[in-house]
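Q: what follows is a predicted protein model with its sequence.
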Amino acid sequence: MSRNTQLLVKKLSQTMFVTACAVGFTMATNAAPVAISTAITAKSGPVFLGDSTDYPFSEAVRAGNTLYLSGQIGLKEGRLVKGGIKPETKQTLDNINATLLKYGYQKSDIVKCMAMLTDMDDFDDFNDVYRAEMAKPYPTRSAFGVSELAAGASVEIECMAVK
């Protein structure tokens, strides 16, 4: 092969290599946003769950894998259980569990709870029942003292669960 032919082959090889790299880079650059865009648009919006009631809220809302529960109180068969903070806390947690199960979750999926108590002197009794009903590792939790709750309840608990 002559020297001119060797130089020509070398130049063509370099040009083809640079062109192939440029095409590959352009394809990769243009392909990445399409994959990201598809993933983002594939997400669905929140799903509002629960029977329609006389009150303006949903029983639960599922957004992705997270289930947000409305606050629960110690109602059983439409009436607040009697006996104070311990039976109310137990019934409240039973109601939360029933709601979780209804939508395919369980207590171990709970990641956050917010408790509202009308008397912070009941905090230790509340914790006794909460500890007995919930398993380790416990979800994160906040507790607030409030002046009044619906239906004269002593405790209301709101939770979030993730699968």
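A: Arrived safely, thanks for sending.

Q: from here on, contacts and neighbour counts on C-alpha atoms
A: Fine.

Q: what is the burial count for Phe25?
A: Residues lying near Phe25 (other C-alpha atoms under 10 Å) number 12.

Q: show the end-to-end separation of stretch 146-155, please.
A: Chord length of stretch 146-155, first to last residue, is 9 Å (C-alpha to C-alpha, to the nearest Å).

Q: ok now it, how far from the chain's centre?
A: Centre-to-centre, stretch 146-155 and its host chain are 26 Å apart (C-alpha atoms, centre = their mean, to the nearest Å).

Q: contacts for it?
A: 73-74, 80, 84-85, 88-89, 92, 115-119, 156 (C-alpha atoms under 8 Å, 6 or more residues apart in numbering).

Q: ok, and for that stretch, which residues are buried?
A: Along stretch 146-155, these residues count as buried under the neighbour rule (16 or more other C-alpha atoms under 10 Å): 153-155.

Q: in strands, which of those fall?
A: Val155 (DSSP state E).

Q: so what's the residue at minimal distance from the centre of the chain up against?
A: For the chain, the residue nearest the mean C-alpha position is Thr66 (2.3 Å; C-alpha atoms, centre = their mean). Residues near Thr66 by C-alpha under 8 Å, 6+ apart: 160-163.

Q: alongside the first one, take a look at this:
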Amino acid sequence: MAKRIIYSDKAPMPIGPYSQAVLVNDTLYVSGQIALEIAGKGDISAETHAILQNIGHILKAAGLNYSHVVKSSIFLKDMNDFGKVNEAYGTYFSENPPARETVQVARLPKDVNVEISVVAVK
């Protein structure tokens, strides 16, 4: 198994003992991303865009882009934000969007409002 740690200095550093992403053969596993720098300011759309931009930086560091994403997971603090998150998310995945689940959770790291992880394939 060929395993390589992927890191982008344009995305936030991990806040724990994990990697931003791991590339195994042709599959990239991107850890859950949060928008710590703007979380809690009441703008779920801005948080979502910041997260997806960070994911874009990580994808680019692996030589990939949004079109390579095959699966995403969205974790929301409040399911009432689903529409706004979905609208922002859709601007990054307008054609042939990846498989996805969106769930409400009791709490997220650093008390952010949304966290997103993705899996991409070359």
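A: Ah, there it is. Quick caveat: nothing in here was measured; it's all calculated off a predicted structure.

Q: TM-score for these two?
A: The TM-score (TM-score structural alignment, normalised by the length of the second structure) is 0.87; 117 aligned residues with a C-alpha RMSD of 1.7 Å.

Q: re earlier: what does the residue nearest to the centre of the first structure correspond to in the second structure?
A: By TM-score structural alignment, Thr66 of the first structure lines up with Thr27 in the second structure.

Q: I'd like the distance between that match and Ala88 of the second structure.
A: 25 Å.

Q: next one: Ala120 of the second structure
A: 19 Å.

Q: all strands for the second structure, in order.
A: Under DSSP E, the second structure gives strands at 3-6, 21-24, 27-33, 69-76, 99-104, 114-121.

Q: state which helix of the first structure is the longest.
A: helix 3-42 (DSSP state H).

Q: can you list contacts of stretch 73-85 of the second structure?
A: By C-alpha under 8 Å, 6+ apart, stretch 73-85 of the second structure touches 44-45, 48, 100-108, 112-118.

Q: what range in the first structure matches that stretch?
A: Using TM-score structural alignment, stretch 73-85 of the second structure pairs with 114-126 in the first structure.

Q: what residues of the matching stretch count as buried?
A: 115-118, 123, 126.

Q: what's Ile55 of the second structure aligned with over in the first structure?
A: In the first structure, Ile55 of the second structure lands on Ile96 (TM-score structural alignment).

Q: quick one: residues contacting that match.
A: 69, 72, 159 are the contacts of Ile96 of the first structure under C-alpha under 8 Å, 6+ apart.

Q: re the thing from before, gap between the two ends of the match of stretch 73-85 of the second structure?
A: Counting by C-alpha to C-alpha, the terminal residues of stretch 114-126 of the first structure are separated by 13 Å.

Q: stretch 60-74 of the first structure now?
A: 17 Å.

Q: in the second structure, what range does stretch 8-22 of the first structure match?
A: Going by TM-score structural alignment, stretch 8-22 of the first structure sits over no part of the second structure.

Q: list the buried residues of that stretch.
A: Buried-residue list, stretch 8-22 of the first structure, by 16+ other C-alpha under 10 Å: empty.

Q: now swap in stretch 90-104 of the second structure and tell me
A: Of the residues in stretch 90-104 of the second structure, those buried (16+ other C-alpha under 10 Å) are 97-98, 104.

Q: quick one, what contacts Val81 of the first structure?
A: Contacts of Val81 of the first structure (C-alpha under 8 Å, 6+ apart): 74-75, 87-88, 91.

Q: and Ala143 of the first structure, what is it in contact with?
A: 114-117.
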